[in-house]
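1. Pasting the sequence and the predicted coordinates here, then a few questions.
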Amino acid sequence: MRAPNGLRLDANLKWLFTEVPFEERFDAAAAAGFTGVEYADPYPYPAPRLRRRLTDAGLHQVLINAPMGEPGTPEQAGVACLPGHAPRFRADLERGLDYAAELGSDFLHVPGGIRPPGVDHDRAFAVFVANLAWAVERARGTGVRLVLEAQNTRDAPGFLLDTQARAAAVVEALGPDGLGLLLDVYHLQVQEGDLVSTLRALLPVVGHIQVADPPDRTEPGSGEIAWPRVFDTLLDASYAGWIGCEYRPANGTAQGLSWIAELAGTATRARAVAP
């Protein structure tokens, strides 16, 4: 979907169109005007089956996550930073790449993981970087770009990548050609603030963006962020990537999509009258 200001939006099917079962959300997204979709967990479904849903709905797969463990387990956010889990990390990464290839996904998000009790941050971070170095080499030539996301500690206590700078440093150290930053505007605002300045500084290593509005992680315009300023920042930087709509609709998905015309159009008008 192209917003009025030209920015390209995709629907996160974990969060949007939850009024219908998962496999029906592809058609719902297409009917709403989306041309791309993302979701964290494709693995309960055979990849060819999901590929058919994409094809039938005329949708492009933008992003999936690498496999993660069950909620409530030490592996719930992946094993990338867990000492002694390198074999599982590699097997999960291989599975993620297989799904990404079958679905034609642009990006595979490799979650940073939750630092386990008794493991200091430096050790967990060293494990993470070593695993990512292997992953970047493994993904090279596949056409799938790996991305890393910083998450706020209110929603994700103990998450290893808890600042944008920490995630961006890994991207820069391992090479932005095969690795990028997944910048979630919601996590950035909750954890760090200074949103526009941080966004400007990090855009050179950003591969993908996700949006939601604090404090309730609902659609843009329902919370505290000045979205026209955010969108103008992206337009000024000639950002051409996707923007994932990863938010919890406040009053139903279809009704909530009015923000796209209202806020994206506002950004365009603000630019038009700027000196």
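-> Noted; the coordinates are in hand.
2. going forward, measure contacts and count neighbours with C-alpha atoms only.
-> Will do.
3. What is the burial count for residue 6?
-> Using other CA atoms under 10 Å, residue 6 has 14 other residues around it.
4. Could you do residue 201 as well?
-> For residue 201, the tally of surrounding residues (other CA under 10 Å) stands at 11.
5. before we move on, which element is it in?
-> helix 195-202 (DSSP states H and E).
6. Name the surrounding residues that touch the helix or strand just after that helix.
-> Sequence-wise, the next helix or strand downstream of helix 195-202 (DSSP H and E) is strand 206-211. The contact list for strand 206-211 (CA atoms under 8 Å, 6 or more residues apart in numbering) reads 147, 180-186, 219-220, 241-247.
7. Find out how far strand 206-211 is from the centre of the chain, if you would.
-> 6 Å (CA atoms, centre = their mean, to the nearest Å).
8. again, but for stretch 80-96
-> 20 Å.
9. Not counting that stretch itself, show me its contacts.
-> Applying CA under 8 Å, 6+ apart, the contact partners of stretch 80-96 are 64-68, 78-79, 108, 110-116, 124-128, 131-132, 135, 160.
10. Mark which of those are buried, thanks.
-> 64-68, 78-79, 108, 110-116, 124-125, 127-128, 131-132, 135, 160 (16 or more other CA atoms under 10 Å).
11. Among these, which are located in helices?
-> Among these, DSSP state H puts 124, 125, 127, 128, 131, 132, 135 in helices.
12. Closest one of the residues you listed to residue 50?
-> The closest of these to residue 50 turns out to be residue 135 (CA to CA; 24.4 Å).
13. Tell me where the protein has helices.
-> Secondary structure of the chain by DSSP H: the helices cover 25-31, 47-57, 86-103, 121-139, 164-174, 185-191, 195-202, 227-236, 253-256, 258-259, 265-273.
14. Distance to residue 210 added to those helices, as CSV?
-> Shown next, in CSV, are the helices of the chain (distance: least, CA to CA, whole Å):
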stretch, distance to residue 210
helix 25-31, 17
helix 47-57, 20
helix 86-103, 19
helix 121-139, 22
helix 164-174, 14
helix 185-191, 6
helix 195-202, 12
helix 227-236, 12
helix 253-256, 16
helix 258-259, 15
helix 265-273, 17
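15. here's the one I want to compare it with:
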Amino acid sequence: MPRFSANLGFLFSDRPEIERVAAAASCGFKAVEMHWPYHVPALDMREALAAHKLTMLGLNMPVGNAPAGDFGLAALPSRQNEFQNALVQALSYGSTIRASAIHCLAGIVSPDDRAAAERTFIANLQMAADRAGEADMTILIEPMNRRDRPGYFLQHVEQAAAIIGQAERRNIRLMFDCYHVEITQGDLITRIKTHLDLIGHVQIAAVPSRAEPDEGEVNYREIFQTLDSLGYQGWIGAEYKPRGRTEDGLGWLSELSGRP
């Protein structure tokens, strides 16, 4: 049976981030993941996670200068020093809260810069993976769709798989976000089967609404059954934007997955 984690960037967002930990536990989640919790002192977050016996999966690296349009630094050729500083911050925070993974965001790249961006991305991933390995952590990379994130460097599963191959680090893994992949490419089950050995984490949301996964064009019951049949041992992150109060929309857990 699938194991589901609550993404506290989107779920329970009607309360302060640290209070979302207790809310997730009260709804039966055993693991959580986060976007950018850096404004919460890491020791406070670790204490909250421990108090509610929650496994902390992963968090995103800082994106750079968000008001200026940044959404990640790893593939930006002129920003390596900023990337290294962001990595230090993410690894320090992640280690303190005992996270198992860091999502390394590639960033927004112009078409003319893509060749240099790929070289930069691979080099930065190698460095990040080496440092993360010292803390027994994984580096995740995630293809994102052009509709939500125009110009994002990493757009396709196959592109991510090729970059992981070139980086040659065993602790670089693919974050397979069904929402993004369905919008950009589709054929989810085939791609899951093809790239299962590279998948470090799965995320879900309805397409096209990004709401609870009980509506839209993706048959998540089949996705969950496929992952079970393939022996997937990781977590499935509920990274969706609730239609209303998070607690009122969790019926999909039992409806789609067989979870009691």
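-> Great, that's in hand. From a predicted model like this one, the values you see are computed outputs, not experimental measurements.
16. Give me the TM-score for these two chains.
-> Remark: TM-score between the superposed chains equals 0.95 [TM-score structural alignment, normalised by the length of the second structure]; 260 aligned residues with a CA RMSD of 1.6 Å.
17. rewinding a little: between the helices of the first structure, which one is nearest to residue 212 of the first structure?
-> helix 185-191 (5.2 Å).
18. ok, and what's touching the closest one?
-> So helix 185-191 of the first structure is contacted by 150-154, 162-164, 195, 209-215, 217 (CA under 8 Å, 6+ apart).
19. residue contacts, the equivalent of residue 244 of the second structure over in the first structure?
-> In the first structure, residue 244 of the second structure lines up with residue 251, judged by TM-score structural alignment. If you count contacts by CA under 8 Å, 6+ apart, residue 251 of the first structure has none.
20. ok, 10 Å please
-> When contacts are counted by CA atoms under 10 Å, 6 or more residues apart in numbering, residue 251 of the first structure touches 218, 219.
21. likewise residue 143 of the second structure?
-> Residue 143 of the second structure makes contact with 105-106, 152-160, 174-177, 180-181, 184 under the criterion CA under 10 Å, 6+ apart.
22. how near is the residue at the greatest distance from the centre of the second structure to residue 123 of the second structure?
-> What lies farthest from the middle of the second structure is residue 112; by CA atoms, centre = their mean that is 27.3 Å. Here residue 112 of the second structure is placed at a distance of 19 Å from residue 123 of the second structure (CA to CA, to the nearest Å).
23. What's the local residue count around residue 259 of the second structure?
-> If you count neighbours by other CA under 10 Å, residue 259 of the second structure ends up with 12.
24. residue contacts, the closest residue to it other than its chain neighbours?
-> The shortest distance from residue 259 of the second structure to any non-neighbouring residue, by CA to CA, 6 or more residues apart in numbering, is to residue 253 (6.0 Å). Counting by CA under 10 Å, 6+ apart, residue 253 of the second structure touches 2, 4, 212, 213, 214, 238, 259, 260.
25. What's the match for residue 104 of the first structure in the second structure?
-> Residue 104 of the first structure maps onto residue 98 in the second structure, by TM-score structural alignment.
26. now swap in residue 219 of the first structure and tell me
-> Mapped onto the second structure by TM-score structural alignment, residue 219 of the first structure lines up with residue 212.
27. That match touches residue 247, doesn't it?
-> No - counting by CA atoms under 10 Å, residue 212 of the second structure does not reach residue 247; the two are 11.3 Å apart.
28. the more surrounded of those two?
-> Counted by other CA under 10 Å, residue 212 of the second structure and residue 247 do not tie: residue 212 has more neighbours, with 24 against 14.
29. any idea how far that one lies from residue 225 of the second structure?
-> Residue 212 of the second structure sits 18 Å away from residue 225 of the second structure, going by CA to CA.
30. again with residue 201 of the second structure
-> Counting by CA to CA, the gap from residue 201 of the second structure to residue 225 of the second structure is 16 Å.
31. Now the match of residue 104 of the first structure: closest residue in space, sequence neighbours ignored.
-> Residue 98 of the second structure sits nearest to residue 56 (CA to CA, 6+ apart), 6.4 Å away.
32. same question, residue 132 of the first structure
-> Leaving aside its chain neighbours, residue 132 of the first structure sits nearest to residue 80 (7.6 Å; criterion: CA to CA, 6+ apart).
33. That neighbour -> the second structure?
-> Counting by TM-score structural alignment, residue 80 of the first structure corresponds to residue 74 in the second structure.
34. residues near the equivalent of residue 197 of the second structure over in the first structure, how many?
-> Alignment note (TM-score structural alignment): residue 197 of the second structure maps to residue 204 of the first structure. For residue 204 of the first structure, the count of nearby residues is 14 (other CA under 10 Å).
35. Surely residue 236 of the second structure is in contact with residue 2?
-> Yes - contact criterion CA under 10 Å: residue 236 of the second structure and residue 2 qualify, at 7.0 Å.
36. residues shared between the contacts of the two?
-> Between them, residue 236 of the second structure and residue 2 share the contacting residues 224, 227, judged by CA under 10 Å, 6+ apart.
37. of the two, who's got more company?
-> Between residue 236 of the second structure and residue 2, counted using other CA under 10 Å, the more crowded position is residue 236 (23 against 17).
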